[in-house]
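Undergrad: predicted structure and sequence below. I'll ask about it afterward.
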Amino acid sequence: MGTLLPTSLIAGELTQYEAKYDILRKGKNHGEAVRELKKISDDNYELTYHSNIEWMIFSDSRQETSKFTFKDGKVSPHHYSMIRTGTGPDKDYNIDFDAQKKVVNSSRSEYPLECEWTDDFQDAISYQVQVREGLKKGETSFSFPLIDKKGNRRDYNFEVVATEMISLPIGNVEAIKVKRLYDNDKRQALAWFAPEMDYMLVRMWKGEKGMEQFEVQINSFTVTTPVIAPPADIKKVTSPE
C-alpha cells in the first residue's frame, strides 16, 4: 500500500498532503478530484478541493478553497470560495468569517449576512478537517453550523456507524464509517476515514432515495509536510577514545 501518513510530524500541527481520487458512478470512472492541505503561516492553513466530472452530456468542474486557523485542535475558517463551471449556470462566490466583528460576509450580499455569530461556524469543506480531529480524539458524533451563500444557517450532523475494512485502488484499508444525518431519508451521505493514514478521507458515497449518485475513492496520496532539519550550529557529539 505504500508509506502511511504520520499522525503528526510536529505536535499541534496538521499534516500537509496532496490526495487524488477517482469519481465513480455505478462502478465506472467519470472524473477525478484532488484535495490538498497546505500550511500558509503560523496556525493558518489552506485546503483546496478541485474536481472534474464528465458523464454523458453532463460536465462539472469546481474548485473549493478554505482558509482557516487551526489552534488547540479547533478549526476556525475565515475565508471560503467556490468556482463552478460546466453544464448549467456557472457559480462563483466567496464567504468571509470575521471573528473580531462577529459577522459573516458573502460576495452575493452588499451587507453582512443576517445570522447569529458563533465561534463554531465551519465552511463547506473546513468541517471535514474538524471531523478528522474529532475522530482522533475518539468522538463518535459531530454537529457543525454552516452558512451557505444565501446566508442561511445549515446544521451538518454526523455519527460514526462502524469500523470496516474497505477495498480501494491503494489497497485494503481499515476505515471509520461516518454517516451524515438528514431530516429525512431521501438523501444519504457516507464517508470513510482511515486511522492508519492520519484519518485521511479515503472514500465518499452519496445517494438519493437509495440510488447512488456518485462515489469517490482515493487512489494516491503524498505527504508534503517539510522535514525540519536540526539547526546548523548543533555539532555531533562523539564519545572520547
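TA: On my side now, so go ahead. Keep in mind it's a predicted model, so treat the numbers as computed, not measured.
Undergrad: rest of the way, CA atoms for contacts and neighbours
TA: Noted.
Undergrad: right, and Glu32 touches Trp55 too?
TA: No: using C-alpha atoms under 8 Å, Glu32 makes no contact with Trp55, being 12.0 Å away.
Undergrad: show me which of the two is the more surrounded one.
TA: Regarding Glu32 and Trp55, a neighbour count based on other C-alpha atoms under 10 Å identifies Glu32 as having more, with 20 against 12.
Undergrad: quick one: which helix or strand includes that one?
TA: Secondary structure from DSSP states H and E places Glu32 in strand 28-41.
Undergrad: tell me the secondary structure at the residue nearest in space to the middle of the chain.
TA: For the chain, Gln128 is the residue whose C-alpha lies nearest the centre (C-alpha atoms, centre = their mean; 3.9 Å). Following DSSP: H, G, I helix; E, B strand; the rest coil, Gln128 is assigned to helix.
Undergrad: before we go on, here's another structure to hold up against the first:
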Amino acid sequence: MGIIRNITAIALLFQIIPSYSASSTAPVTHTSSPSNGNVSSPVAQQKNSNDPVFFTPYSAVYSTVYKKGITLRVEGKQTLTEAADHQYKFDFVVDTLLASLKESSQFYLEGDSLRPTEYHYSSSVLGKRKDVIVTFDWDDMSAINTSKGNSWSMPINNTTLDRLTLQLQLRYDLKSHRDQLDYQIADGGQAKLYTFEKRDQEMIKTKLGELETIKVVRTDNLSDKRHQYFWFAPKYDYLLVKMEHFEKGESYTLNLDKITQLPTPAAKQ
C-alpha cells in the first residue's frame, strides 16, 4: 500500500501548482452555507486593448519523479482548448494502472483576469473515487461546492480562481510583467491564499533544449524545510517547463516532455 500512496501523491502533484498545499495553506475566509440554487454562467468576454494576447490552445505532457527510498515516474497531460464563443476549457489528466486523476475547468476572460464558471475534480485509487464540483455564480459572487451529494456556498471576490485556473492566471500575470502574484482559490468550501515571487532568470536544460526561464518561488508556505520552485519559459508563452518541490526529505521534480499547438476555433472553420 505504500507504493499506492506514493502514486497518489504524484498524481496530486500533477496539479502542478496548487496540489501539495491544501494541508499547509491557511484559509483567507471560511463562510459556507448549504445551497440548492441554480447558478448563472456569464459568457461575455471583456478585454482591454493593453492586455497581452491570451494563450493559444495547446497540449503539454509532463513527467514527474518522486523520490523517497524508491523512485517512481508518472506522466500527466494538460490541454487548453477554446470554444467559438470565447469560452475556454483547461484539462489535466493522470492515468496509471492503480490511480487516476482528472481535473477540468471552464472559464472566460474578464479584463486581465480568468473567471472560472465550473471546476471538476475526480480521482480514483483502487476503485475508491472522490468527485468534487465547484460552480461559480458571478452574479451572486459565490461559489457552490458539491461533494458526496452535499452542496455548500462560499463568498468569492472578483479575482477568485479554482485550483486549476491558478496555473494559467500565474502564467498570464508573468506574461503581463506583473510583480504582485497573490491569488485567492476556492477550494474545499474555503478561500485559500497562494503567494508567489519572481526570482532570477535562469538558463536550464530541458527536453526542448536549453531555455531561458523565469524562476518563481511559492512564498506562502516557504520554510527552511520546504520549498517549491517553478521555471517558466517565455519562448513557449510562459509555459511551466520545470517544478521542484522538497519537504521533509521527500523530493519531487516535474519536467515538461513535449508540447503540441492545437487549432483555434477560427482555424477549424
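TA: Cool, the structure landed. Bear in mind the structure is a predicted one, so any value in this text is a computation, not a measurement.
Undergrad: quick TM-score on the pair, please.
TA: For these two chains in superposition, a TM-score of 0.79 is obtained (TM-score structural alignment, normalised by the length of structure 1); 213 aligned residues with a C-alpha RMSD of 2.5 Å.
Undergrad: give the aligned equivalent of the residue nearest to the centre of structure 1 in structure 2.
TA: Aligned by TM-score structural alignment, Gln128 of structure 1 pairs with Gln167 of structure 2.
Undergrad: with Arg35 of structure 1 instead?
TA: Looks like Arg35 of structure 1 aligns to Gln78 there (TM-score structural alignment).
Undergrad: Glu139 of structure 1 too?
TA: Glu139 of structure 1 maps onto Arg178 in structure 2, by TM-score structural alignment.
Undergrad: that match and Tyr119 of structure 2, how far apart?
TA: 26 Å (C-alpha to C-alpha, to the nearest Å).
Undergrad: which one's more surrounded, these two?
TA: Remark: of Arg178 of structure 2 and Tyr119, Tyr119 carries more neighbours, 25 against 11, as counted by other C-alpha under 10 Å.
Undergrad: any idea how far Val129 of structure 1 is from the residue nearest to Glu133 of structure 1 when sequence neighbours are not counted?
TA: Distances taken as C-alpha to C-alpha, 6 or more residues apart in numbering place Gly73 nearest to Glu133 of structure 1, at 6.7 Å, with adjacent residues excluded. Between Gly73 of structure 1 and Val129 of structure 1 the computed distance is 10 Å (C-alpha to C-alpha).
Undergrad: these two: who's more crowded?
TA: Val129 (20 against 15).
Undergrad: which residue is the nearest non-sequential neighbour of that one?
TA: The spatial neighbour of Val129 of structure 1 that comes closest, neighbours along the chain excluded (C-alpha to C-alpha, 6+ apart), is Val75 at 7.2 Å.
Undergrad: residues contacting that neighbour?
TA: By C-alpha atoms under 8 Å, 6 or more residues apart in numbering, the contact list for Val75 of structure 1 reads Phe68, Thr69, Gln122, Ser126, Tyr127, Val129, Gln130.
Undergrad: my guess is the last one meets Pro77, correct?
TA: So that's Gln130 of structure 1. No: counting by C-alpha under 8 Å, Gln130 of structure 1 stays clear of Pro77, with 10.6 Å between them.
Undergrad: so between these two, which is more surrounded?
TA: With neighbours defined as other C-alpha under 10 Å, Gln130 of structure 1 and Pro77 compare such that Pro77 has more, 28 against 19.
Undergrad: identify the residues contacting Asn44 of structure 1.
TA: Lys67, Phe68, Thr69, Phe70.
Undergrad: residue in structure 2 matching the second one?
TA: What it means is Phe68 of structure 1. So, by TM-score structural alignment, Phe68 of structure 1 is matched to Phe107.
Undergrad: can you give me the helices in the stretch 151-269 of structure 2?
TA: Secondary structure of the stretch 151-269 of structure 2 (DSSP state H, counting those that start in this stretch): helices located at 165-175, 265-268.
Undergrad: what is the first one packed up against?
TA: Pointing back at helix 165-175 of structure 2 there. For helix 165-175 of structure 2, the packing partners by 3 or more C-alpha pairs under 8 Å, 6 or more residues apart in numbering; DSSP states H and E come out as strand 113-125, strand 181-187.
Undergrad: and those strands as TSV, adding distance to Lys235 of structure 2?
TA: Output for those, formatted as TSV (distance: least, C-alpha to C-alpha, whole Å):
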stretch	distance to Lys235 of structure 2
strand 113-125	22
strand 181-187	21
